[in-house]
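Trainee: let's see this in three dimensions:
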Amino acid sequence: MAMLDLVSGALLADRSDPAVVLEPTADSAALSAASGDGRVVAIRFPAFGDGRGHSLAVLLRGRHGFKGEIRAVGYLIPDLAPFLLRSGFDTAEITDANDVETWKGALTRIRHLYQPGLRNPQPLRRDASRRAAEELNARLAGIESLSERIAEVRRSVEGRIVFSTSLGLDDQAILNAVAESGADIDISTLDTGRLFQEVLETVELSEIRYGLRIRLVTPEASEVEALVARDGVFGFRHSVDNRKGCCEVRKVRPLNRELAGAQGWITGIRREHSEARADVALAAWDEERGLLKVNPIADWSTRALTAYIAENNVPVNPLHARGFISIGCQPCTRAVQPGEHPRAGRWWWEHEEKKECGLHMNPRREGKAA
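Mentor: Below you'll find the predicted structure:
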């Protein structure tokens, strides 16, 4: 069984003192500074119900690559034990040594995935994760309502779930279902720096309509500067490798940072999009990112999608009415002509059979549909 060390205040003299103690309000700069020490980082829990410490631990492990000991201090109760372990903590500092057995009992009830820590180095139990993905895929296939599918995902996945939206028709339908279900899901979009103005306007309209915040996730400025210095402002049109390099910096890396520490990832992929996506599952284990990838409308037809949008009066990007079906960055997207494939407007100067930016590479590896 994975271990979470338990220490009482009387035993602290025999342990390494924390190099730094982080408050729940610690920002990215404080996390970066703490992760560079490599020793013990303590995270304070000031009150019951304040779960920000869990997020800090996840960010230290996933985003900052911290490999040392993370210790929970402050207001802690035994019921927190499995959640501390899943978040990446190694040690819980408890005030009463008599509570140790109660804490150990809480640990024996773990039945879900957990994040890596110094004493539980395996990021996730992969075999169990694959089985969980297969079981969720089967359950989703038996649920017709999209909002119920979203609710089932939330019930089935412990920890943070990210819905990364492009604000296209597929993702707007999912956004409507997320709002309808009331599920606790982190919603974000990749702001590559080259989006259509209409996309950002759709962000604002959707936030007003649903009362949900859609966070903008941006690439690292230094990486964009290096990319443009190397390839030029429009260097992505000079070769396929250049274009994929641009997608890597502006989309793939920001998404990977966004998904760090998440247990679930919701996307708007559908089987009708392309041959490469023809057998994508409703839910599958993403081996590379170490999380459950859910495509809740994978089995929807375009007719079913448009009917849902009309029936629910879902706000849509005005570009769709101008012939833009699959919308990416402005320099890489054009309107689709009658009779063309829906993705013909993406990177139209390329002649590859399969055009992907790297966000959803080789869905076949993620599991077949039921």
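
Trainee: could you use CA atoms for every contact and neighbour count after this?
Mentor: Will do.

Trainee: in space, what's closest to residue 140 - neighbours in sequence excluded?
Mentor: residue 149 (5.9 Å; CA to CA, 6 or more residues apart in numbering).

Trainee: buried set for the strand or helix carrying the one you found?
Mentor: Here residue 149 sits within helix 146-156, counting by DSSP states H and E. Of the residues in helix 146-156, 146, 147, 148, 149, 150, 151, 152, 153, 154 count as buried by neighbour count, 16 or more other CA atoms under 10 Å.

Trainee: wait, the second one sits on residue 177?
Mentor: Yes. Under the criterion of CA atoms under 8 Å, residue 147 is in contact with residue 177, at a separation of 4.4 Å.

Trainee: can you map out the helices along the stretch 51-200 of the chain?
Mentor: Remark: helices assigned in the stretch 51-200 of the chain by DSSP state H, counting those that start in this stretch are 52-62, 81-87, 100-107, 126-141, 146-156, 169-181, 197-210.

Trainee: next, the structure of the following sequence, for comparison with the previous one:
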Amino acid sequence: MKIDITKKLAQLKNDGRKVLGCFPLYPPLELFYAMDLVPVVLWGLRGTATDTTESDRHLQNYTCSVARHLTEFALSNGSGLLDGLFMYNACDTLRNLPEIIEKEWEKIGQALPLIKVHIPMVLPAQTDATAYFKNEINHLIKDLEERFDVLFSKDKFVQAVKQIKYVRDLMARAENRVTDGHLSFLNFVDAIHECWFSTVEEQIRILESLIDELSDEPAFSADKDSRHGVILSGILPPPTSVIHAIESSGLRIVGNDIASLGRSYASMPETREDPAAYFLDFYYQHFPCPTLLYTGDRRTTSLLGLVDKTGAKGVIFVGEKFCEYEYFEFPHLVQQLKDKGIQTLEIEIAIEDDAQTSAHDSRVSAFSEILKNNF
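Mentor: Now for the predicted structure:
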């Protein structure tokens, strides 16, 4: 990725902003902005350190790269760039990281706020956790007020909701330009990645510029109609070289079911003054993701719906190595797609794969040939 994350965070601090580092995947960004904080979502951190020496002292080598890079960043230089950390129970690995980070920060004399919220991973039709969830959000508001000496304002919350809604709409519009062949997926990914480490105002500027500066010329020499459309699915987008391999092999990325991309901006609840009611809708009506266990029954329907909407001929599953949530769901999704005549490719990205993707590139090329021969 092109941005210097450390430099971006340092600039926010120099500007006098309070920066809240948020564990992936779907933090309540609107609430943090309403409380005069700048939330940054801590994924896509591969380039912030040369290795994971500090992280590896605490985490097993069969931990996913998202957790290892996040921990390395937090222990190496994150404490000097952040004013606090927020996490929710996104997965078993991320759930256990705060204690490690907190203890290590204490050793070096850092006492940054560590803010937690628990989202009940239950099916609403079977167990009504509404009261518990709303209590969690209300407690979160009080915690933020006390730790950062701010007061919650309904007006500021509504304003933040409207801003985030506009940002998500811009992200969806930019994705549409990828689909129609006027924007490369790599440039799109770079822009979204920069947004996760920017203020909401800067996100709007980044995305508006990305869309407005596009020409009517296609991003690729070949006509888009001659390129078979594929959807990417996974937690993170694939490494740059794999994206290049996809786009240079004659394939066209027409949709994404990526947690850090499409799943993050696909859902936009109705504007409400009450944060508890708003986030109840946000989390429990969220675009399906395997980390939101109660959305599991909607995963197949949503992915097949995306295939139908985009006319994709294939789906490339970009697996995050050691992510058990993906391990459990990929076989079922692959079978459902094959039953519909949709070709699939599964690639697994490990922590060391940034510089060693030739095998993935070759498989992408072979997959492209399969699509050309079958359609």
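
Trainee: please state their TM-score.
Mentor: Structural agreement between the overlaid chains, expressed as a TM-score with TM-score structural alignment, normalised by the length of the first structure, amounts to 0.29; 193 aligned residues with a CA RMSD of 7.3 Å.

Trainee: for the residue nearest to residue 140 of the first structure, give its distance to residue 136 of the first structure.
Mentor: To residue 136 of the first structure, residue 149 of the first structure is 10 Å away according to CA to CA, to the nearest Å.

Trainee: apart from its chain neighbours, what residue comes closest to residue 100 of the first structure?
Mentor: Leaving out its chain neighbours, the residue that sits closest to residue 100 of the first structure by CA to CA, 6+ apart is residue 6, at 6.7 Å.

Trainee: before we move on, what SS does the one you found have?
Mentor: Under DSSP: H, G, I helix; E, B strand; the rest coil, residue 6 of the first structure falls in the strand class.

Trainee: how close does it get to residue 200 of the first structure?
Mentor: 48 Å.

Trainee: of these two, which one has the most company?
Mentor: Using other CA atoms under 10 Å, the more surrounded residue of residue 6 of the first structure and residue 200 is residue 6, with 20 against 16.

Trainee: list the contacts of the residue lying closest to residue 294 of the first structure once chain neighbours are set aside.
Mentor: Distance criterion CA to CA, 6+ apart; nearest residue to residue 294 of the first structure, sequence neighbours excluded, is residue 283 at 4.3 Å. Applying CA atoms under 8 Å, 6 or more residues apart in numbering to residue 283 of the first structure gives the contacts 133, 134, 136, 137, 140, 292, 293, 294, 295, 296.

Trainee: swap in 6 Å and give it another go.
Mentor: The contact partners of residue 283 of the first structure, by CA atoms under 6 Å, 6 or more residues apart in numbering, come to 133, 137, 293, 294.

Trainee: most neighbours, which of the residues you listed?
Mentor: Neighbour tally across the contacts of residue 283 of the first structure (other CA under 10 Å): the maximum, 29 neighbours, falls on residue 294.

Trainee: I'd guessed that residue sits against residue 266; true?
Mentor: Yes. Contact criterion CA atoms under 6 Å: residue 294 of the first structure and residue 266 qualify, at 4.8 Å.

Trainee: in the stretch 201-350 of the second structure, which spans are strands?
Mentor: Counting by DSSP state E, counting those that start in this stretch, one finds strands in the stretch 201-350 of the second structure at the ranges 228-234, 251-258, 314-320, 343-349.

Trainee: by how many degrees do the longest one and strand 314-320 diverge?
Mentor: Here the directions of strand 251-258 of the second structure and strand 314-320 differ by 50 degrees (axes from the mean of the first three to the mean of the last three CA atoms, to 10 degrees).

Trainee: ok, now the last one?
Mentor: In terms of direction (the same axes, to 10 degrees), strand 343-349 of the second structure departs from strand 314-320 by 20 degrees.

Trainee: please consider this matter closed, and thank you.
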